[in-house]
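S.K.: Predicted model, plus sequence, below.
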Amino acid sequence: MYADADAMAATDLVLQCVTMSQISGEQVAGLRAAVEAGTGLTGWHGGIVDSYRASSDYLQLVGGQFATHPGKEPCERQGGQEDNYLPHTVNLTALGREHPVTAGIEDFDLVTEQYWVLHDDLVDVLATTTHPTRPWHPWHRPITSPAVWTRRWGAGRIVVTTPGHSLDVLEHPSVRTVIERGMLWASRTASAS
């Protein structure tokens, strides 16, 4: 669909939900052109920041890329996905406290995958999460990663929300509100007003 210029021109919002896949040069060019022309782009978790790892054009468009999600202490791991579920706080930034996507939301706690994200300086970070140092971690100081960000790309708007691994996380009132508001804010109809 991304390579279909007519379909993309008629699309107000792309809700990206693809993890660890491939995208052709023609497809990513179509997506970028649509966003530059005003189509909104949003998604959560691996569906947007772990979509097309091999496409630098896609990564530049989104503004960030999943790197890892540190797990529990090795002696506590059972071999399932829960090994990566850690209690952590999503902290609103000063910008996040005023932005339409996150205004009125307080810092909130989750127990789920805590994404460590590589990002560029064109993202407007609305919320962050900090990875502490633990005796079993090789890094020597806490790492703060964006958890929610927006980005303007041409006439288009992009919203990325990194929490969202499972249904219970998506049902968390703050996560749900951020995703719902993010879709509205990024939509072409919203950016035209």
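M.R.: Great, that's in hand.
S.K.: all contacts plus neighbour counts: C-alpha atoms, from now on.
M.R.: Fine.
S.K.: Show me which positions of the longest strand seen in the chain end up buried.
M.R.: The longest strand of the chain (DSSP state E) is strand 143-153. Residues of strand 143-153 classed as buried: Ser145, Pro146, Ala147, Val148, Trp149, Thr150, Arg151, Arg152, Trp153 (neighbour count, 16 or more other C-alpha atoms under 10 Å).
S.K.: Make CSV from those residues and add distance to Thr39 to it.
M.R.: Listed next are the buried residues of strand 143-153 as CSV, based on distance: C-alpha to C-alpha, whole Å:
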residue, distance to Thr39
Ser145, 26
Pro146, 23
Ala147, 22
Val148, 19
Trp149, 17
Thr150, 14
Arg151, 13
Arg152, 11
Trp153, 10
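S.K.: put this beside the first:
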Amino acid sequence: MTRTALVVRGGWDGHHPVEATELFLPFLRGSGFEVAVEDDPQVYADAERMARVDLIVQSVTMSTASPEAIRGLRDAVAAGAGLAGWHGGIADSFRASSDYLQLVGGQFATHPSKHPDEVRGDQSDNYLDYTVEITGLGRTHEITAGIDDFALHTEQYWVLHDSLIDVLATTTHPVQPYHPWHRPIVSPAVWTRDWGRGRVFVATPGHSPEVLQDANVRTIVERGMLWAAR
């Protein structure tokens, strides 16, 4: 039986929501999904439609969603739909909604920048060399099994999170003399979450289409969508 994937995209253009999601549409269709694309999260409020969705792929950075939309998204996941996404499209969405933050389990707080002497006033100020480290759970989980620790040069997300997430990979923010913290900070970089009968998958790498085309990142995102889907 054909499954249904709903791709919801929009919000801040700096994360290229259209171009980024287009990268994965052929994969979803090749994996047996009938794919629909929407540019407004208000679709979540359509209970009849959401009841037929097996996977929600969200790429909506910041922006807002109505209480009815958030309630519809939560209800759909609790009923068995999967929710998957990357970077700010899922971990920095709908900041004003505590109900959304509780559903996802982690929220972008910041991405530390380069040394002040290297800051130029554009997005590259926050591009750092860092490592994504696979956890013990991640070594055996179907999303990340067989993937070794890997390096990226992009935004390194500092994430506020709770203990209900299952962390498959982390990244460590080091102590720098030009930052105010005094010990290294470990943030989840890839995690999953069980929510009712549904599943949530989040990967924090994915600032640009180029990052999403990194072999490790793309494999994790593709596996994560399949894992989350009903």
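M.R.: Perfect, I can see it now. These numbers were taken from a predicted model, which means no experiment stands behind them.
S.K.: Please state their TM-score.
M.R.: After superposition, the two chains reach a TM-score of 0.97 (TM-score structural alignment, normalised by the length of the first structure), with 188 aligned residues with a C-alpha RMSD of 0.5 Å.
S.K.: The longest strand of the first structure - contacts with which helices or strands?
M.R.: Here strand 143-153 of the first structure touches strand 116-119, strand 124-131, strand 156-161, going by 3 or more C-alpha pairs under 8 Å, 6 or more residues apart in numbering; DSSP states H and E.
S.K.: what's the neighbour count on Arg157 of the first structure?
M.R.: Residues near Arg157 of the first structure, counting by other C-alpha atoms under 10 Å, number 26.
S.K.: That one matches what in the second structure?
M.R.: Taking TM-score structural alignment, Arg157 of the first structure has Arg199 as its aligned residue in the second structure.
S.K.: contacting residues for the equivalent of Leu160 of the second structure over in the first structure?
M.R.: When the first structure is aligned by TM-score structural alignment, Leu160 of the second structure is paired with Leu118. Each residue near Leu118 of the first structure by C-alpha atoms under 8 Å, 6 or more residues apart in numbering is listed here: Gly64, Gln65, Phe66, Ala67, Ser145.
S.K.: how about the helices of the first structure, start to end?
M.R.: Listed in chain order, the helices of the first structure (DSSP state H) span 5-9, 25-36, 46-49, 56-62, 94-98, 167-170, 173-186, 188-192.
S.K.: What range does the fourth one cover in the second structure?
M.R.: By that I understand helix 56-62 of the first structure. The aligned range for helix 56-62 of the first structure is 98-104, by TM-score structural alignment.
S.K.: Report the central residue of the second structure.
M.R.: In the second structure, the residue lying closest to the centroid (C-alpha atoms, centre = their mean) is Trp86, at 2.5 Å.
S.K.: correct me, but Lys114 of the second structure touches Gln123?
M.R.: No - counting by C-alpha atoms under 8 Å, Lys114 of the second structure does not reach Gln123; the two are 10.9 Å apart.
S.K.: Please identify which of these two sits among more neighbours.
M.R.: Between Lys114 of the second structure and Gln123, counted using other C-alpha under 10 Å, the more crowded position is Lys114 (18 against 12).
S.K.: so how far is Ser166 of the first structure from the aligned residue in the first structure for the more buried one?
M.R.: Mapped onto the first structure by TM-score structural alignment, Lys114 of the second structure lines up with Lys72. The gap separating Lys72 of the first structure from Ser166 of the first structure is 18 Å, by C-alpha to C-alpha, to the nearest Å.
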